[in-house]
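S.K.: Got a predicted structure here, sequence first:
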Amino acid sequence: MYRFIARYHLEMSKLRHLQVKFWKISFYLPSENLESTSDLENLDTCSTLLISLDQVENIIGKIPNVRDLKIRLSKAEESSGYCNMSPLQSLESLEVSSLPPNNVEFSFPPTLKELVLEGLRLSWSKIQLIGELPNLEVLKLLYQSFMGERWDLTDGGFIKLRFLSLVSLDIVEWTDTSCDDPSTCLQKLLFTKVFELKTVRSCLEHIYNLEEIMVKQWTNAVKSLVKKIEEEQKCCGNENLKIIIID
């Protein structure tokens, strides 16, 4: 059914919104004869599109001006594991999942304001590329989006990030190389099921704009980390930081 719908819509050049809203259901565009179908140049929002890794370039070429996109990746037998989203120069919101998880490499357009990742099994060394996105305001890292125990945050990244969510990750240490510039834009921070977390970046204790930290399904170690941040924030004059701890 979803194959038929996709084929039909490919001929609707004025289509602006294409969404499948049922939970964990996606649609896909037929790869055969794709080059002979019309581009959806007016398409603004699209979700959730199932894409084989070996067809990424061909598929996104059909939706060149999409602004809000949700995709689910499937791995082809001869796929390189590389997903280049850079050609989408109007893209502002992107959600990418790969379930079951696969090792995938990425390139993103500089226009991105919101990014949600799940199941990509990226190394934490790759997050620097995300930090270089000049307009990124919202980042949600979900289950197995990144693998490894240590995230070393380098200077100069995430210059506009306002909201960060870490969910179901095996991270133990989240550190920064220096605290020379604590004037980051970060306002809200969410920890969910980060049971192994033992260390957080020291700059969190001094970020001027921090408004809220929410913790869901926590350990005592995570709770202690958050309380320490709260105490240090108060010492720096921030009496309005809201701490929300949910069992």
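M.R.: Now that the structure is in, tell me what you want to look at.

S.K.: use CA for all of it now, contacts and neighbours both
M.R.: Noted.

S.K.: what's the nearest residue to residue 244 if we skip its chain neighbours?
M.R.: Using Cα to Cα, 6 or more residues apart in numbering and skipping residues adjacent in sequence, the residue nearest residue 244 is residue 214, 4.6 Å away.

S.K.: buried stuff in the helix or strand hosting that neighbour?
M.R.: Residue 214 is part of strand 212-216, with elements assigned from DSSP states H and E. For strand 212-216, burial by neighbour count (16 or more other Cα atoms under 10 Å) applies to 212, 213, 214, 215, 216.

S.K.: any chance of those residues in a markdown table, plus distance to residue 132?
M.R.: As requested, those are exported to a markdown table (distance: Cα to Cα, whole Å):
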| residue | distance to residue 132 |
| --- | --- |
| 212 | 24 |
| 213 | 24 |
| 214 | 25 |
| 215 | 27 |
| 216 | 28 |
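
S.K.: from the residues you listed, which single one is nearest residue 76?
M.R.: residue 216 (35.8 Å; Cα to Cα).

S.K.: Just the terminal-to-terminal distance for stretch 84-103.
M.R.: 14 Å (Cα to Cα, to the nearest Å).

S.K.: Okay, buried residues for it please.
M.R.: 84-86, 88-98, 101-103.

S.K.: Kindly report the same for stretch 216-236.
M.R.: 216, 218, 219, 222, 226, 229, 230, 233.

S.K.: a markdown table please, covering the residues you listed and showing secondary structure and distance to residue 171.
M.R.: Shown next, in a markdown table, are those (DSSP: H, G, I helix; E, B strand; the rest coil; distance: Cα to Cα, whole Å):
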| residue | secondary structure | distance to residue 171 |
| --- | --- | --- |
| 216 | strand | 16 |
| 218 | coil | 14 |
| 219 | coil | 13 |
| 222 | helix | 12 |
| 226 | helix | 16 |
| 229 | helix | 18 |
| 230 | helix | 21 |
| 233 | helix | 24 |
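
S.K.: Out of those residues, the closest to residue 201 would be?
M.R.: The shortest approach to residue 201 among those belongs to residue 229, at 9.9 Å (Cα to Cα).

S.K.: structure B:
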Amino acid sequence: MSESLFINSRLRLLRVLKFSDRKDYKGTLEFLDQLRYLEIPCLPWKMSGRLENLEFLFVTEPNSIDPVFSNLPKLRHLYYPSRISEDWIIPQTHSLETLSGVLVCDLDDEKILRCFPHLRHLKCNYDYSWNDCPDLSFLTQLESLTMTFYIRRVKFREINFPSNIKKLSLHGDFPCEMMSSIGKLPNLEILKLDSLDFVGEDWSTNDDEFQKLKFLKLRYLEFEQWNTSEDHFPTLERLVLESCNYFESIPSELGYIPTLQMIEVYSCGISIRKSAMKIKEEQEEYGNEELKVIIN
């Protein structure tokens, strides 16, 4: 018996397996039929072996070849930092609930995402070659979406996110003018905006936006003016600002949101810090002792 076969046969009851680098992976996964969690730098060309109980698969490095998946009926969570090839889309992967790290470059990638209709959590990197945001409205069970944009100054014609989405995180070069579409998502409760390309822009919200939003985090945003009202965030409970040094102040109207419990300010300019304290003082004058303001 070869060394690799001997090692695997001894570990056949193993449920969690993690390889730290490519050198650690040798041999076959054939005997690991009880494996639940596998973390591996780069997939072999063929995922051979009896992995019918595998539920979590994390590929930590980009793949230069398209792996062939087989016999993974219980796979629910996949991290794969590359483009997905339709060559390895098989019926067994249609039950995926979590898909992370994937690269979306063109319409073909959007079509491949349609092979996962039961996704509940999606994290993807967007690098389109034309002015269209991928249409994800077909993911009717999606609850959480994280998108990172790697293109500059794109003017999207429209944006179609799933209407049932509850948590949305946007990173990179997302155009400010499309924020109104985000605000109209009827079930959105958590919104995180990080390093968006709002330089020189004004962010204005409207009465019919963010009606269920409870948590809002703004990080490294460079818009100059935030035009909003308490009616635009009627259910907001927590507001977090981090490294926002360009816009003048937190709108005082937000202090009158009846559900607001906390404002947190981290590494922001003095004008932002002063406006946060001013909101707290105004609310105390009106008898609102519940609002907490944290400044670091």
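M.R.: Yes, it's here. Keep in mind it's a predicted model, so treat the numbers as computed, not measured.

S.K.: Mean deviation, the strand holding residue 214 of the first structure versus the second structure?
M.R.: For strand 212-216 of the first structure, the mean deviation from the second structure after alignment is 1.0 Å (mean Cα distance after the TM-score superposition for the first structure).

S.K.: which bit of the second structure covers that strand?
M.R.: Across the second structure, the stretch matching strand 212-216 of the first structure (TM-score structural alignment) is residues 262-266.

S.K.: Enumerate every residue touching residue 139 of the second structure.
M.R.: 114, 116, 117, 118, 119, 162 (Cα atoms under 8 Å, 6 or more residues apart in numbering).

S.K.: Give me the buried subset of those residues.
M.R.: By 16+ other Cα under 10 Å, the contacts of residue 139 of the second structure give 116, 117, 118, 119, 162 as buried.

S.K.: Greatest separation within these: which pair is it?
M.R.: 116 and 162 (13.8 Å).

S.K.: Among the contacts of residue 139 of the second structure, name the ones in strands.
M.R.: Among the contacts of residue 139 of the second structure, no member falls in strands (criterion: DSSP state E).

S.K.: how about residue 217 of the second structure, what's its match in the first structure?
M.R.: By TM-score structural alignment, residue 217 of the second structure lines up with residue 165.

S.K.: Now do its match: how many residues are near it, please.
M.R.: 18 (other Cα atoms under 10 Å).

S.K.: Secondary structure element holding it?
M.R.: With DSSP H and E as the test, residue 165 of the first structure turns up in strand 163-167.

S.K.: Can you name the next helix or strand after that strand?
M.R.: Immediately after strand 163-167 of the first structure, counting by DSSP H and E, sits strand 173-176.

S.K.: picking up where we left off before, isn't the residue nearest to residue 244 of the first structure up against residue 190?
M.R.: Yes: assessed by Cα atoms under 8 Å, residue 214 of the first structure is found in contact with residue 190 at 4.8 Å.

S.K.: Distance check, the alignment partner in the first structure of residue 234 of the second structure against residue 93 of the first structure.
M.R.: In the first structure, residue 234 of the second structure lines up with residue 184, judged by TM-score structural alignment. For residue 184 of the first structure, the distance to residue 93 of the first structure (Cα to Cα) stands at 21 Å.

S.K.: Distance check, residue 107 of the first structure against residue 61 of the first structure.
M.R.: Distance from residue 107 of the first structure to residue 61 of the first structure, by Cα to Cα: 15 Å.

S.K.: still on that earlier bit, so what touches the strand holding residue 214 of the first structure?
M.R.: With Cα under 8 Å, 6+ apart, strand 212-216 of the first structure has contacts from 187-193, 223, 226, 241-247.

S.K.: 6 Å - rerun?
M.R.: For strand 212-216 of the first structure, the surrounding residues in contact (Cα atoms under 6 Å, 6 or more residues apart in numbering) are 188, 189, 190, 191, 192, 241, 242, 243, 244, 245, 246.

S.K.: could those residues go into CSV alongside neighbour count and secondary structure?
M.R.: Shown next, in CSV, are the contacts of strand 212-216 of the first structure (neighbours: other Cα atoms under 10 Å; DSSP: H, G, I helix; E, B strand; the rest coil):
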residue, neighbour count, secondary structure
188, 19, strand
189, 19, strand
190, 16, strand
191, 22, strand
192, 17, strand
241, 19, coil
242, 14, strand
243, 16, strand
244, 12, strand
245, 14, strand
246, 10, strand
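
S.K.: Need the max-distance pair from the residues you listed.
M.R.: Greatest spatial distance in the contacts of strand 212-216 of the first structure: 192 and 241, 18.6 Å, computed using Cα to Cα.

S.K.: Just send the buried ones among the contacts of residue 139 of the second structure back as a markdown table, with distance to residue 94 of the second structure too.
M.R.: Formatted as a markdown table, these follow (distance: Cα to Cα, whole Å):
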| residue | distance to residue 94 of the second structure |
| --- | --- |
| 116 | 5 |
| 117 | 7 |
| 118 | 7 |
| 119 | 9 |
| 162 | 18 |
